[in-house]
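Chemist: pasting the structure only:
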C-alpha cells in the first residue's frame, strides 16, 4: 500500500452507523439512525387535533404519553398513507422531542460506516433526502427527519432580541467567521440565522470532510485563529461524521486549539459524554437558538 493510499484509508475511517430500514408506499428503502429510535409499534388509534399540521396524522397514546404521529410519506411530498391494519409507527426521540413516524413497513437494522454514506446526487423526496448508501445492492435514502420535524413543530427559531443586543456589545468587532458543518439544510439555516443575530459571519459546509478540507486550507495560509473563530459541527454526516472530524482536528497541531462545539439532534447524557471523550469542547442538543447563541458568546467573548 502506498503512503497516499494509507492516508486515504485513515482519512475516511469513521464511526459505525446503524440504520433502521423501512418502506413507504413507494417501496423505496429508507433509513434512520437507530439512536433516534425508541421502539416500533403497530399504529394505535389516532385522534386528529384541530389546528395540527396537515402531515400530522393524529395523536396517539403510547406508554402513557400523547405522541404526535407524522405521516412520513405525506411529509416528504408523497400521497398520504392509506390506513391499513398493518401500518407501523416508528417512535423516535431527537431534537429534544418525542414523535412517531408513520410508515408502511419496517425492514431490518443494518450496520454500516459513515464513509460509505454519500450526499444524494440530487434533492430527492422534495429535498428531504439528506444522504444515501446501499445495502445488499439496494439504494437506501436517509431522510432528513430534522427537516420533517421543523416543518410541523411550533418552536422558537430566532435568538431573543435581548441576547442579540447583549452579544453585539460583548463580542469584538471583526471576528473571523464561524465554520459550520451540517448535512441538513434546515440545520445549517438555523445555525446561520442564530450567528447572524450575534453579528457573526459563518462558512457553511455539508459534512465533516468538507469542513476538514477548509480548515487545512486555512491552516496552510497562516495562524488558524486569524481565519476562523470556532467550529460548530453536526455528528451525523455523510463521508465524515462529527466525531471523526473532531479527532482529525485534534491530531493536527496547527488546529488542535480550535474550540469545537458538537450540535446534534441526538440527545442524552451518553452523547454528551461521547462528545467530550472525542475531544470536543462542548455538546448541545438541537435546536434552542438562545442556548446555542449563549454557548457561542461564552466562547468568543474572551477574544475581545
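Modeler: On my side now, so go ahead. Only a predicted model underlies this, so the values are computations on that prediction, with no experimental measurement involved.

Chemist: can we go C-alpha only for contacts and neighbour counts from here?
Modeler: OK.

Chemist: for the stretch 51-200 of the chain, just list every one of the strands.
Modeler: 56-62, 65-71, 88-94, 97-103, 105-113, 129-135, 138-143, 178-181 (DSSP state E, counting those that start in this stretch).

Chemist: tabulate those strands (CSV), appending mean neighbour count and distance to residue 34.
Modeler: Shown next, in CSV, are the strands of the stretch 51-200 of the chain (neighbours: other Cα atoms under 10 Å; distance: least, Cα to Cα, whole Å):
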stretch, mean neighbour count, distance to residue 34
strand 56-62, 19, 19
strand 65-71, 20, 18
strand 88-94, 22, 9
strand 97-103, 21, 13
strand 105-113, 15, 8
strand 129-135, 20, 15
strand 138-143, 20, 12
strand 178-181, 24, 22
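
Chemist: ok, which of these comes nearest residue 152?
Modeler: Residue 152 sits nearest to strand 56-62 of all the strands of the stretch 51-200 of the chain, at 7.6 Å, using Cα to Cα.

Chemist: for residue 205, find the nearest of the strands of the stretch 51-200 of the chain.
Modeler: The nearest among the strands of the stretch 51-200 of the chain, by Cα to Cα, is strand 178-181 at 4.7 Å.

Chemist: who are the packing partners of that closest one?
Modeler: Packing contacts for strand 178-181, counted by 3 or more Cα pairs under 8 Å, 6 or more residues apart in numbering; DSSP states H and E, involve helix 185-197, strand 202-205, helix 208-221, strand 231-233.

Chemist: work out the gap between that strand and the centre of the chain.
Modeler: Counting by Cα atoms, centre = their mean, to the nearest Å, strand 178-181 is centred 13 Å from the centre of its parent chain.

Chemist: in addition, the following structure is provided for comparison:
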C-alpha cells in the first residue's frame, strides 16, 4: 500500500499519447473501480473528519490535509450504494482529487494498485444499460470488468451548475453572428456534453456532439471523404482530453497530421489539474485550452473565434 501512496505524486507528473493510468479501488464489494491517476493529488488513510452541520448528502465531513480543508464525499453512497459507517472510516482511504477547479476527497473502502493501460483499451459502457447511471467507461483486465465512474455526473448531481451565459457575453450581436456557425463538441461524459451544448445553443450556434475521440475522428474523416471542408463546416472542435478509445491529445494529433483537416480550430478542455495540460496542448498543436466547466469562459472562446473570422 505504501508503494501506491508514495507513487501517486510522481505518476501525476507524467502524461503520454493516448496513455492512461488508473488508480484501482473498491467500495462496498469486491467490484473494482478506476479513477484516472492524473486527477489524483494524493491517497491517504482516512483521518478524523470534522462533521458538517445538517449534512444531508453524501458529503460526510471535512478533512484537514496539509493546511487545507477538503470536503469528503462517501463515493459509495454518492452512486446509490450503502454508505460506509462512521465506525469504519479510519480503516478506509481518501482519494484526494481535483475536478473542474474543485478539490474533493473520495472516501473508499480499499485502494488496490495503479494499472497502466491505453485509452484505446477503454470501452464506452454498453448502450443497453441506458443513460441513467454513473459509468463513463469500462475496462476488462485479468478476466474482470473494471468500472470507470463519471465523476462529473456525480458532482453535477451534488452541485448543479448553471449553463447560462451572461448577457454581457451573449449579446444580440453575438447571437446573430453565431447563427451562421457550427461547433463540434467531443466528450465521453453525458453531463459535460449537455452542459456545453446548452451553453453553446443559447448563443445560437448549431452543435454536433460525439461521445469520444474515435467517434469524432470517424465523423471528420467521413465528412472530408465526401469532399466537405471541415475547417469551413465547423467553426471549431472543442474536445475533452481523457476519453475511452481515443483521447483528445491523440485526436488533435491525428487532425493536425491530416492535410484535409489540419487547419481545423481545436480547443481542448478537461477537468484534469496540472501544468502539464498547457505544455501538452502546445505539443499536439491545439489552438487553446479550457478548464471545464464555466459557461462564460466557454462562450468567450467561441465569441473570440467568431470575431477573429469576422476580422479577416
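Modeler: Everything's here; your move. Quantities reported herein were computed from a predicted structural model and do not represent experimental measurements.

Chemist: tabulate the helices and strands packed on strand 178-181 of structure 1 (JSON lines), appending mean neighbour count.
Modeler: Formatted as JSON lines, these follow (neighbours: other Cα atoms under 10 Å):
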{"stretch": "helix 185-197", "mean neighbour count": "19"}
{"stretch": "strand 202-205", "mean neighbour count": "20"}
{"stretch": "helix 208-221", "mean neighbour count": "17"}
{"stretch": "strand 231-233", "mean neighbour count": "27"}
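
Chemist: export those to CSV and append columns for distance to residue 239 of structure 1.
Modeler: Below are those laid out as CSV (distance: least, Cα to Cα, whole Å):
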stretch, distance to residue 239 of structure 1
helix 185-197, 16
strand 202-205, 12
helix 208-221, 6
strand 231-233, 14
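
Chemist: tell me which of those sits nearest to residue 4 of structure 1.
Modeler: helix 208-221 (16.0 Å).

Chemist: reformat the strands of the stretch 51-200 of structure 1 as JSON lines; add distance to residue 279 of structure 1.
Modeler: JSON lines is the format used below for the strands of the stretch 51-200 of structure 1 (distance: least, Cα to Cα, whole Å):
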{"stretch": "strand 56-62", "distance to residue 279 of structure 1": "37"}
{"stretch": "strand 65-71", "distance to residue 279 of structure 1": "36"}
{"stretch": "strand 88-94", "distance to residue 279 of structure 1": "23"}
{"stretch": "strand 97-103", "distance to residue 279 of structure 1": "27"}
{"stretch": "strand 105-113", "distance to residue 279 of structure 1": "20"}
{"stretch": "strand 129-135", "distance to residue 279 of structure 1": "26"}
{"stretch": "strand 138-143", "distance to residue 279 of structure 1": "27"}
{"stretch": "strand 178-181", "distance to residue 279 of structure 1": "16"}
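
Chemist: what span of structure 2 is stretch 196-216 of structure 1 aligned with?
Modeler: The aligned range for stretch 196-216 of structure 1 in structure 2 is 201-221, by TM-score structural alignment.

Chemist: ends of the matching stretch, what's the gap?
Modeler: Using Cα to Cα, to the nearest Å, the span of stretch 201-221 of structure 2 from its first residue to its last is 25 Å.

Chemist: list of residues touching that stretch?
Modeler: If you take Cα atoms under 8 Å, 6 or more residues apart in numbering as the criterion, stretch 201-221 of structure 2 is touched by 164-165, 170, 174-176, 178-190, 193, 197, 200, 230, 239, 243-248, 250-251, 255, 299.

Chemist: for ChimeraX, what selects the buried ones among those?
Modeler: A single ChimeraX command suffices to select whichever of the contacts of stretch 201-221 of structure 2 are buried according to 16 or more other Cα atoms under 10 Å:
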select :164,165,170,174,175,178,181,182,183,184,185,186,187,188,189,190,193,197,200,230,239,243,244,245,246,247,248,250,251,255,299
